[in-house]
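**Q** next comes the sequence, and after it the predicted model I'd like to discuss.
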Amino acid sequence: MELKDEQKNHLKQVSNTRNLFLGLAIAVVSISGVGIWSFHWFGEKITQNTQENLFAIAKLKANQIEQWISERQADAKIFAFRPSVTTTLQAIESGTKDDNSRWQWQTMQIIAAKMRAEYGYRKIALINRMSRLV
C-alpha cells in the first residue's frame, strides 16, 4: 500500500509540476502578447503624435513665410511709388541727366542701401514697366 501511495504522490507531483509549467507558459505567452500589442499601440500613437506636431510646425512656418513675403511686397510697393524712384526710372529711360535726376538717383541709392542693410538683402534690382532690369 505504501507503494501505491508513493506512486500516487509521485503522479500528483508530476501532475502539479506539469500544471505549474503549463500555467507559467500561459502567463509568459500572455504577458509577451500584451507587451507586443502595447509596443505596437504606443508606437502608432507616438508616430501619429509626431506627424501631427510636424504638420503643425509646417503650417506655422508656411504662414510665417507668407507673412514675410507679404511684408516684402508691401515694402517693394512703397519703394516703387516713391517720387525719387519714379523720377529716376523716367530719367534713366529718357536719358535725362539734369541736377534733379542726379539728386533723385542719389536719394534712391541711399534708400536702397538702408533697405539692404535693414533686411540683409544682397542686392536690390529695379525693373521698369516693360519688365526690363534698369
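**A** Good, I have the coordinates. Numbering: from 1, shown residues only.

**Q** hey, let's count contacts and neighbours off CA atoms from now on
**A** Noted.

**Q** okay, which residue is most central for this protein?
**A** Nearest residue to the geometric centre of the chain (Cα atoms, centre = their mean): residue 58, 3.8 Å.

**Q** tell me which element that one falls in.
**A** helix 2-80 (DSSP states H and E).

**Q** the helix or strand just after that helix packs against which elements?
**A** Per DSSP H and E, helix 2-80 leads on to helix 83-94 as the next helix or strand towards the C-terminus. Packing contacts for helix 83-94, counted by 3 or more Cα pairs under 8 Å, 6 or more residues apart in numbering; DSSP states H and E, involve helix 99-119.

**Q** rewinding a little: quick one, the helix holding residue 58 and helix 83-94 angle?
**A** Between helix 2-80 and helix 83-94, the angle comes out at 70 degrees (axes from the mean of the first three to the mean of the last three Cα atoms, to 10 degrees).

**Q** second structure for comparison follows:
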Amino acid sequence: MTPMLNEPLSGALHELLAARSLRERNRELALALVAAGNRGESNHLTRPWTGTTTPQAVPEGLRLTAHSVIADHDAVALRATARTEGAAWSLIAELRFDAAGRIEQCHHLLVPDSTAAAPPAR
C-alpha cells in the first residue's frame, strides 16, 4: 500500500520536519549573530559593550566564541565566551525569534571569567 499525504502519519511527520527546520534556522541565526559580532557589527549579543539606546562601535578586538547552541521552537539558548584585550566573560543568551527570523526578545547574562583571563598555571 502506498502512503498518502492525507494519512495521520504524514501529518505528524510534516509537523516533526517543520519543527526541526525551525530549530535549525533559529540555531543558524544565533550563530550568525556571533559571526556578525566578530566582524565588528553591533547586535543584540554585543549590547553589553555597545549600549542599548544608541549603539556604538563594537570594541576593537572583541571576540565571541560559541560553545553551545540549543534551539527549541522559537527560542535559542547560546553559551559563549567573549574576550577583549586582557578580559574575558562567560555569556549566556536566550533569544526568541518571530516567524520571519527577527529577534523578538533577547536576555543575556554576562559574568566576568577570571580563569580565562589568568595566565596558565605552571
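**A** Now that the structure is in, tell me what you want to look at. Just so we're clear, the structure is a prediction, and the values are computed from it rather than from any experiment.

**Q** let me see the TM-score of these two.
**A** Overlay of the two chains. TM-score (TM-score structural alignment, normalised by the length of the second structure): 0.36; 63 aligned residues with a Cα RMSD of 3.9 Å.

**Q** where's residue 103 of the second structure relative to residue 49 of the second structure, distance?
**A** According to Cα to Cα, to the nearest Å, residue 103 of the second structure stands 19 Å off from residue 49 of the second structure.

**Q** do the same with residue 89 of the second structure
**A** In this structure, residue 89 of the second structure and residue 49 of the second structure are 12 Å apart, going by Cα to Cα.

**Q** which one of those two is surrounded by more residues?
**A** Counted by other Cα atoms under 10 Å, residue 89 of the second structure and residue 49 do not tie: residue 89 has more neighbours, with 20 against 14.

**Q** from residue 63 of the second structure, how far off is that one?
**A** In terms of Cα to Cα, residue 89 of the second structure sits 10 Å off from residue 63 of the second structure.

**Q** could you do residue 30 of the second structure as well?
**A** Counting by Cα to Cα, the gap from residue 30 of the second structure to residue 63 of the second structure is 15 Å.

**Q** which one of the two has more residues nearby?
**A** Between residue 30 of the second structure and residue 63, residue 30 has the larger neighbour count (other Cα under 10 Å), namely 28 against 20.

**Q** quick check: the more buried one touching residue 78?
**A** Yes: using Cα atoms under 8 Å, residue 30 of the second structure makes contact with residue 78 at a distance of 7.4 Å.

**Q** overlap in contacts of these two?
**A** Common neighbours of residue 30 of the second structure and residue 78 are listed as 69, 95 (criterion: Cα atoms under 8 Å, 6 or more residues apart in numbering).
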